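J.: Give me a 3D structure for the following:
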Amino acid sequence: MSRALMSSPRPRLARWPAALAAGLLLAGCATAPDWKAPPADQALAQAAVPTRLPAAAGAADVAPALPWEQVVTSPRLRGWVTQALAHNRDLRVAAANVQRARAQLSATDANRLPTVGAGLNASRSPDSKGEQANTLTAGVQLASWELDLFGRLANLSEAAFAQWLATSQAQRATELSVVAAVLQASLALQADDELLALARQTLASREQTLKLVQLRESAGAASQLELQAQLGLVAQARATLAQLERQQAQDTNALALLLGGPVQAAPAAAGTALAGDAWLAEVPAGLSSAVLLRRPDVMQAESALRAADANIAAARAAFLPSISLTGQAGQVSPQLSGLFQGGNFAYTAAANLALTVFDGGRRQANLESAQAARVAAQAQYERAIQAAFRETADALAGGATWRNQREALELQRSAARETARLTTLRAEQGAASTLELLEAQRSLFAAEQAVLQARLGELNNRVALFKALAG
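T.: This next block holds a predicted model:
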């Protein structure tokens, strides 16, 4: 620091805070404009599904359609969902991503504020007489601080804020997906239990029938063909049982991964078979189609579009001049003993106006890249809306068809049960052959399995509708 600066008069000290306040005022004037989401009419017009749900309400809903606690009626499922929300690793990753995005937003916002530091400097250099002179400086320093007159830093902060919003919505989407996956895995495990019980019962019945056929064949009352047919049915039942046991183990492992821990093998309460109504409630009708615009994936795409607009504005601002302030203030003395004595205060302030004239097309390339990213974000936003209506329409269409299919299969099962009962009576009286009895038993087993699978599909469709409505 020069001696002329060291001898600056004290009354000029008032200019330093005034210049800093003026810079803060100018920097605060540059803010990103309020952003509004583009209308969804274009995306809805291009969607290949209806844009209104059946019996849609007139007012637009801004809240989620319904929480998962309202849909899940089984205490067993409620416990597993609660466990997954507390221990699922995907949710931990999503929460960490939100924290990281929030920290990045804070770091980006900090670039709009001056960086002030404190330091003690010592230097030795020749003075105007050619003699070596010491200069000791202690005070505060203002690093290069850009006055955001054209909103470049403000738009970068806006982009970081939108990214934080997108990450928060991604966390909601992950939570929704985990809840739906836990429900589907739990229902699949319940179906495995009931199918295994059916398979064991069928195997025991066929083994008992096999013993009777073997006795009849040894006595000459049954043919070798009937015996081989019964042996084939027993082997088929054993193979089905092994397949279902493997499927049950795999479904248990899948549920444990979702829960973040071992599956507590709590027995289901009485009356909670898959065919009962103590699992999932039906999604109420009359919801407004506006709830689909509040889905986390749609809102995430909307936030990404907001970030893309802010990045374009920041890229355009890079073509304009930049103004930076630097300065320092403190005590200056040629000796350490006089560094903190009165009369040795000095300060310096400087402003720099810079405009990039040639950069090889770097700024133009950054602008074109931001514009291309905006086009992609717009397409992702429209696709998210279309996917939301597509998934909802599929789930609504499946609600009635799965119910009709299950009811038809239940009628078929009733007919198969009656056929098996009558065939058994006729076989005991010698009016029906063993092959007829075997065929009746085979048809009944297939009908029982079909009803369970249809009921599982119906419940999974309720889960899909819950997820599509961003519950």
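
J.: Every contact and neighbour count from this point should use C-alpha atoms.
T.: Noted.

J.: would Gly117 count as being in a strand?
T.: Yes - read with DSSP: H, G, I helix; E, B strand; the rest coil, Gly117 is one of the residues of a strand.

J.: what's the burial count for it?
T.: Neighbour count for Gly117, taken as other C-alpha atoms under 10 Å: 11.

J.: Could you do the one 10 residues further on as well?
T.: Neighbours of Asp127 under the rule other C-alpha under 10 Å: 12.

J.: Proceed likewise with the subsequent sequence, for comparison:
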Amino acid sequence: MRNLKLLAATALPLVLAACNMAPKYVRPDLPVPAMNTAVGLSGPPDGTTAGPATVSAETAWRDFLIDPHLASVVQTALDNNRDLRIALANIEQARAQYQVQRASRLPSVGVTGSVAYQDQPFADSTAGGVSGRTDTYSASVGVSAWEVDLFGRVRNMSSAAQQEFFASVENRSAAQTALIAEVATAWLTMAADQERLRIARDMKEAFGQTLELTRARFTKGIASALEVRQAQTSYDQARSDIAAATTRVAQDRNALNLLAGVVLQPHDLPSGFPETDVTLTNLPAELPSTMLLNRPDIAAAEHRLRAANANIGAARAAFFPRISLTAALGTMSIGLSNLFASGSDYWAVTPSANLPIFDFGRNSGNLRYAQATYDAMVATYEKSVQTGFREVADALARRATMAEELEAQGSLRDAARSAYRLSDARFRTGVDDFLVTLDSQRLVYSAEQSFVTAKFNRATNMVELYRAIGGGLR
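T.: Take a look at the predicted model:
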């Protein structure tokens, strides 16, 4: 019978401690359509691949970025980028806060030693009164003010801290995903600007030759001063474009160095736009909306929602009694030599309870605040899902027309080149006037620039879609 009573006394606090005042967490429904599909997309969207998609959020960035120089720059950025280091430090801060909060669920055991010196008078039958000194020594080990978590207040606070830690981990993953996409875009921007610089230099040479030819014809009285000035404007425009492109390339290099956290080696920087793809292109044409749950920013929003849910439980538990326990086991004696002698041991247990009666609305206000915070976190989570859906939809919509645009720009460039060769030959033989040749040169210049822009848009669209579906974590 005594054992049964002891068992019941031991089990009762555990049963009570199982109470949890937090609402049961239910993930909100996704406030977006079930599928995210590129409108008007039929067949391989990029015109280069067929069959099922091979790229998903689980595809490692090292497999997605197939250009070795770009991959090298991304790895350098992951090793040295300061924003990513800040995210790592934030993880350690959240981990430490969770550790502190979790420790409050367990009793803190400490050792205490003390000594008291007393000198006080005492009565004596043979003397009028003398003083005596008493030295009292004690040593104990015990628990100080440990809260018995009957209603889950401490447990929910610990759970909230844990969810905040998980959110910081996801924030770091989101920072990595964003960094990979940002580095890839910056690298492609520099590649496009280098290509535009090369085109401007080539056209400056072509415009220069035309200018010299026009000046020679003007000297012979064949061409007019107007034609010389028109040739001069095209030549000077190319010179201006070279200066502007040179500045952009330098700024692109600076931007990449900042993202990488170090000065990048020249061999990893692009000298022009690559002829081959720099990323995998077989990305999906349609995606289920549940895929968005893989995005680290959405996962972080859900962890913060779970933390807010746990905080409601902690706020509810504040309406109920808070029981704490202080206990000690030790030894006490008069005189140091008898401190651990037989009969000097003692023990003490001091339970206490605190039940709020009149708090003038403090607990009610805290509960309303926790509930309002949860509602805000629900809206934040739903907005994160909608934002992710929109980013994927935008990338898919852009991808749906990318192949046609790139093919049209390539055809336009080829036609402009052919037209220029024909007009130049006809001008030199005197069949066409100078203005036809000059217009053909300008058209080639514009078509070359537009074709580079189309290639850049296609490559960055692949990067953006990969980022939008939550790739880049491995």
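
J.: Check which helices and strands the one helix or strand Glu439 of the first structure maps to sits against.
T.: Using DSSP states H and E, Glu439 of the first structure falls within helix 434-468. Contacts defined by 3 or more C-alpha pairs under 8 Å, 6 or more residues apart in numbering; DSSP states H and E place helix 434-468 of the first structure against helix 152-218, helix 224-259, helix 362-428.

J.: Out of the ones you listed, which one sits most buried?
T.: helix 152-218 (a mean of 21; mean count of other C-alpha atoms under 10 Å).

J.: returning to that earlier point: direction-wise, compare the helix holding Glu439 of the first structure with helix 224-259 and give the angle.
T.: Angle between the axes of helix 434-468 of the first structure and helix 224-259 is 20 degrees (criterion: axes from the mean of the first three to the mean of the last three C-alpha atoms, to 10 degrees).

J.: mean shift between helix 434-468 of the first structure and the second structure?
T.: Using mean C-alpha distance after the TM-score superposition for the first structure, helix 434-468 of the first structure ends up 0.8 Å from its aligned counterpart in the second structure, as a mean over the superposed pairs.

J.: give me the stretch of the second structure that that helix matches.
T.: Across the second structure, the stretch matching helix 434-468 of the first structure (TM-score structural alignment) is residues 434-468.

J.: buried set for that stretch?
T.: 434, 437-438, 440-445, 447-468 (16 or more other C-alpha atoms under 10 Å).

J.: for stretch 300-319 of the second structure, same thing?
T.: Buried-residue list, stretch 300-319 of the second structure, by 16+ other C-alpha under 10 Å: 300-318.

J.: Please go through the first structure and pick out the longest strand.
T.: strand 132-147 (DSSP state E).

J.: which residues sit against it?
T.: Strand 132-147 of the first structure is contacted from outside by 1, 23-24, 26-27, 112-127, 322-336, 339, using C-alpha atoms under 8 Å, 6 or more residues apart in numbering.

J.: So how do I select the buried members of those residues in ChimeraX?
T.: Per 16+ other C-alpha under 10 Å, the buried members of the contacts of strand 132-147 of the first structure correspond to this ChimeraX selection:
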select :23,24,27,112,114,322,323,324,325,326,327,328,329,330,331,332,333,334,339
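
J.: Mind checking which of the contacts of strand 132-147 of the first structure are in strands?
T.: Per DSSP E, these map to strands at 116-126, 322-333.

J.: one step back: which positions within the longest strand of the first structure qualify as buried?
T.: Neighbour counts over strand 132-147 of the first structure (16+ other C-alpha under 10 Å) mark 135-142, 144-147 as buried.

J.: could those go into JSON lines alongside distance to Ala249 of the first structure?
T.: Putting these into JSON lines (distance: C-alpha to C-alpha, whole Å) gives the following:
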{"residue": "Thr135", "distance to Ala249 of the first structure": "79"}
{"residue": "Leu136", "distance to Ala249 of the first structure": "76"}
{"residue": "Thr137", "distance to Ala249 of the first structure": "74"}
{"residue": "Ala138", "distance to Ala249 of the first structure": "72"}
{"residue": "Gly139", "distance to Ala249 of the first structure": "70"}
{"residue": "Val140", "distance to Ala249 of the first structure": "67"}
{"residue": "Gln141", "distance to Ala249 of the first structure": "66"}
{"residue": "Leu142", "distance to Ala249 of the first structure": "65"}
{"residue": "Ser144", "distance to Ala249 of the first structure": "63"}
{"residue": "Trp145", "distance to Ala249 of the first structure": "62"}
{"residue": "Glu146", "distance to Ala249 of the first structure": "62"}
{"residue": "Leu147", "distance to Ala249 of the first structure": "63"}
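
J.: quick one on the thing from earlier: got the helices and strands packed on helix 434-468 of the first structure as TSV, with distance to Pro267 of the first structure columns?
T.: Output for these, formatted as TSV (distance: least, C-alpha to C-alpha, whole Å):
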stretch	distance to Pro267 of the first structure
helix 152-218	10
helix 224-259	14
helix 362-428	26
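
J.: Now do the helices in the stretch 1-150 of the first structure.
T.: With DSSP state H, counting those that start in this stretch, the ranges of helices along the stretch 1-150 of the first structure come out as 3-6, 15-29, 41-46, 68-71, 75-87, 89-110.

J.: who's in contact with the nearest residue to Val278 of the second structure once chain neighbours are set aside?
T.: Take Val278 of the second structure and drop its neighbours on the chain: the residue closest to it by C-alpha to C-alpha, 6 or more residues apart in numbering is Asp67, 4.8 Å away. Contact analysis of Asp67 of the second structure by C-alpha under 8 Å, 6+ apart lists 277-279.
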